[in-house]
Structure formats: structure tokens, C-alpha cells
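J.: the sequence and its predicted three-dimensional model are supplied below.
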Amino acid sequence: MSLTIVWLLTLIIPLAMGLWAQNKVKRTFARYSEVPVRSGMTGAQAAAAVVRASGLPDVEIRAVQGTLTDHYDPRSRTLNLSPDVGQASSVAALGVAAHEAGHAIQDARNYLPMRVRQTFVPVASIGSNLAIPVIFVGLILGATGLTTIGLALFTAIVAFQLITLPVEFDASRRALVALNDGRLLEADELDGAKSVLSAAAWTYVAAFVASLSQLIYFFLASRR
């Protein structure tokens, strides 16, 4: 198989998967954003209820700008929610808010995959900025050592995204358990939240597949 064909396969398939995943999460979030929860609870209130029930009183909930910019920051122990999640009283909002609260629970419980992922953050950050330029320069100059360094940096990115998968899946599992046990959502509402979190999970899978495909291409190119 020629390198050109490999390049097309490692580009087109991950790109198509990524576009599909992004479209799926947007459509699913939009759909369930239109479904109000019967309790009238907002995403921020639901997140507060989840962390409180888990015995985590020191987690601060903050508002951040943007759309689907929600995240948990383990450095400051803050749960940051966008307006469409924190201030909304929809099935989608409570699902996403509880998911981020799930990350706070992971942090407090020293969830091993989360700890491992945190150790990859510095090198993955460096890799995201330098890996591809270093690989290209190494390939152009025929510098095997430089190319190897670039591949090592890119491998760290792939490893980071791989370990991200169980972290995200587990946070969603914790979210659904908390929403159910705390009776924050009714049974039919819980199904909607599950759909939102399942759609979001595909974006992480797509990102991993894309990075792994790139790594495979660069590795094969370095062996030419």
C-alpha cells in the first residue's frame, strides 16, 4: 500500500468520524436543551446537589462564557459551567453539569485514570505544539533522531487521549448514578441525559482515532 493511500485513509476516515461526532453531540444537546426538567432545577443547582451528596463541600461552582465550555479544574477544584448548562433547567443541562461534577468526585476519590491523565498533561501540552513541526523537520532533513523525538511527543498526545476515554466514561457513569439516586431526574428524563452524555463520549473517541491515525502515518513515513 502506497504512503499516499495510507495518508488518505488516516485523514478521511478520522475526519469523517470527527465531523459525525461533533454533529451528533450538537444535535443531541440541542434536542434535549428543549426538554425542561420537571423539578425546575438548573444545571448549577444539580451540580451543587451532586457534589454535596458526595461530601465535597469545598468544590466551587463558577460560570464561564461560551457554548459547551464546561469543565472541572482539579488545580483550583472549581466546576465551571457555561450559560447553556449552569443557568438552564433542561435535561441536557443537568446531564452535562452532573458529568462535570463526576470529574470532581473522581478527583476527590483519587480515581487512578484521572491521576495518570494528569501526569501526561505537561508532555502532551508540549507535544501538541511541537510534535508535528519536529516530525516534519526531521523527515525533510532526514534526521532520524529528530523524527524519533517528534514521534515520542506525538505518542504522548495519543496516550493522553487514550487515558481520557475511561476518565470521561466513568464521569458519565457517576453522573447518571447521582442523577438517579438523588432523584434529580425522572426515569424518562434520565434516558435523555444518557443520550446527551453518550453523544459527547463519541467526540473523545473520534479525537483518539484521529490522533492514532496520524501517529501511524508519521511512523510509516519515517520508515521510508
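T.: On my side now, so go ahead. Keep in mind that what you see is a predicted model, and the values were worked out from it rather than measured.

J.: make it CA atoms for all contacts and neighbour counts henceforth
T.: Will do.

J.: what's the host helix or strand of residue 208 packed up against?
T.: Using DSSP states H and E, residue 208 sits in helix 187-222. Counting contacts by 3 or more C-alpha pairs under 8 Å, 6 or more residues apart in numbering; DSSP states H and E, helix 187-222 is packed against helix 3-33, helix 91-108, helix 112-141, helix 144-181.

J.: so that helix versus helix 91-108, what angle?
T.: 60 degrees (axes from the mean of the first three to the mean of the last three C-alpha atoms, to 10 degrees).

J.: before we go on, here's another structure to hold up against the first:
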Amino acid sequence: MPWFFHPMDFLIIIAFAVSLWAQFRVSSTFNLWAQVRASSGMSGYEAARRLLDRNGLYDVSIERVPGKLSDHYDPAARVVRLSPSVYDQSSISAISVACHEIGHAIQHQHAYPMLTLRHRMFPVVRFASGLAPLLLIGGFLFQSLNLIGAGIIFFTAAVAFQLVTLPVEFNASSRARDLMISEALITRDEERGVAKVLNAAALTYVAAALISLLELVKYILIFNSSNRE
């Protein structure tokens, strides 16, 4: 059962390198456009609050949380949480990230199908993603196809969750860009910077999903090869 090294590992290593590059790019792009003040002069908090109010989401609050790029929307608590470099600043980066999170809040408001599916998958995936590595490691160590097969099933759920996340993130960014223009938070000239910040962030999700998908293919190939022996 050749699991220590597999031909698929070449592709996985390349995908991992892309992921590292994506992480670097999102940080460098954010830092670059954090130096450019938005013409509206609004902080990330002010831009987020305006979009929430314009869309009737008065009950969604905004919290300032520690960390760098720790920004997220919590659908259970109906809270948008923004990091200090987003909450307090009036840069292109700050309002781009803040409005992206508002995009998620608006998705929630309108029951965007992929977001709804993601929320429903989360409890199962949280359990599956923790158990899958144990099953796969146990299967390889004990040469058990049953454990490997079970691990693949659980790992598939985790990969599916990452794939569902992609349209959710891209849609939130698309909503954010449209709203930022319509509400005059940015000018047409500033849209280029917004696109660079949001696209860099989206690339990290694509890279992570690619790694997981390649790993899944690797496990399936190993399972099928071992099953024929």
C-alpha cells in the first residue's frame, strides 16, 4: 500500500506552493492598498454600517476584534467582526474587506442557496474533518481498506464543504463591489484596487480547495490500487 509517496504528491506540492504564494499575495496586496485612502473617507466600520442600514439589516451589529485579517460574519450571532486594520481605517483595503463581510450578511438575509447549504453542512463537516485524518492514518498503518474507505468518505465531506465555500466567497465579493459603487463608497478609478484586494483573498480559498481535492484523488487512487491487489 504505497502511501508514503505517491505520484499525486508532485501535484500536491505544487498546489501547496501556490497556497503559500496566495497567502503572501493577500497579505502584500492588503498592505499595499492599506496605504491608499478611499475618496469617501469612510472607515471600514462606517462603510459596513452604511451598507447594513441600506439593506435593512439594522439588527446586525459590528464588533471590533483583535488579530490581522480576522474579519468574518457570524450568521448565528448576526454579527460582523472586523479587525482593527479594517474597522478603524479608511483605506481601499479596509472598506473592501468590510464590505465583503457585509456581502455575507446580505447573502444570509436573502437565503443565498450556497450559503444556506454551507451552513447546513458545517456541523457534519466539523465532525468529519476531525475524524477523517484519524481513519486514514489508522487505515494506512494497519493496512485496513475499511478504515481507508471510511476516511475517504469523511474527507470527501470536508472537500465538498470547501468547494461550496468558493461560490459563497466569490458572490460576497461581487455583491460588495456592486454595493460600493452604488453607494458611492468608491469611485470607478478605485474599483481596480478593490478588485485586487478581494481577488487576492479569494485565491487563498481556491488554493486550499485545490490541495484538498488533490489529496482526495490521491487517497481514492491508493484505495482502488490496494483493492485490486
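T.: Structure received. None of these values were measured; they are calculated from a predicted model.

J.: once aligned to the second structure, how far is the helix holding residue 208 of the first structure on average?
T.: Helix 187-222 of the first structure, aligned to the second structure and superposed, deviates on average by 0.9 Å (mean C-alpha distance after the TM-score superposition for the first structure).

J.: what's the answer for stretch 114-127 of the first structure, then?
T.: Stretch 114-127 of the first structure differs from its equivalent in the second structure by a mean of 1.1 Å after superposition (mean C-alpha distance after the TM-score superposition for the first structure).

J.: quick one: contacts of that stretch?
T.: Contacts to stretch 114-127 of the first structure, defined as C-alpha atoms under 8 Å, 6 or more residues apart in numbering, come from residues 106, 107, 150, 153, 154, 156, 157, 159, 160, 163, 164, 167.

J.: which positions in stretch 102-119 of the first structure come out as buried?
T.: The neighbour-count check on stretch 102-119 of the first structure (16 or more other C-alpha atoms under 10 Å) flags 102, 103, 104, 105, 106, 107, 113, 114, 117 as buried.

J.: distance between that stretch and the chain's centre?
T.: Mean-position distance between stretch 102-119 of the first structure and its chain equals 14 Å (C-alpha atoms, centre = their mean, to the nearest Å).

J.: spatially central residue for the second structure, please.
T.: residue 205 (4.7 Å; C-alpha atoms, centre = their mean).

J.: so can I have JSON lines of the helices and strands packed on helix 187-222 of the first structure showing distance to residue 212 of the first structure?
T.: As requested, those are arranged in JSON lines below (distance: least, C-alpha to C-alpha, whole Å):
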{"stretch": "helix 3-33", "distance to residue 212 of the first structure": "9"}
{"stretch": "helix 91-108", "distance to residue 212 of the first structure": "25"}
{"stretch": "helix 112-141", "distance to residue 212 of the first structure": "13"}
{"stretch": "helix 144-181", "distance to residue 212 of the first structure": "6"}
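
J.: among the ones you listed, which is nearest residue 47 of the first structure?
T.: For those, the distance to residue 47 of the first structure is smallest for helix 91-108, at 5.3 Å, taking C-alpha to C-alpha.

J.: in the second structure, what range does the closest one match?
T.: Using TM-score structural alignment, helix 91-108 of the first structure lines up with residues 92-109 of the second structure.

J.: tell me the mean distance between the matching stretch and the first structure once they are aligned.
T.: Following superposition, stretch 92-109 of the second structure is found to deviate from the first structure by 0.3 Å on average (mean C-alpha distance after the TM-score superposition for the first structure).

J.: measure the nearest residue to residue 145 of the first structure once chain neighbours are set aside to residue 14 of the first structure for me?
T.: Spatial nearest neighbour of residue 145 of the first structure, excluding adjacent residues (C-alpha to C-alpha, 6 or more residues apart in numbering): residue 138 at 7.6 Å. According to C-alpha to C-alpha, to the nearest Å, residue 138 of the first structure and residue 14 of the first structure sit 25 Å apart.

J.: with neighbour numbers in mind, choose between those two.
T.: Using other C-alpha atoms under 10 Å, the more surrounded residue of residue 138 of the first structure and residue 14 is residue 14, with 22 against 19.

J.: pretty sure the more buried one sits against residue 214.
T.: No: using C-alpha atoms under 8 Å as the test, residue 14 of the first structure is too far from residue 214 to be in contact (9.1 Å).

J.: ok so, going back, any idea which of the helices and strands packed on helix 187-222 of the first structure is most buried?
T.: helix 91-108 (a mean of 28; mean count of other C-alpha atoms under 10 Å).

J.: quick one: work out the angle between that helix and helix 112-141.
T.: Interaxial angle, helix 91-108 of the first structure versus helix 112-141 (the same axes, to 10 degrees): 90 degrees.

J.: does the residue nearest to residue 145 of the first structure touch residue 147 like I think?
T.: Yes: counting by C-alpha under 8 Å, residue 138 of the first structure touches residue 147, with 4.5 Å between them.

J.: which residues are in contact with residue 46 of the first structure?
T.: Taking C-alpha under 8 Å, 6+ apart, one finds 94, 97, 98, 184 in contact with residue 46 of the first structure.
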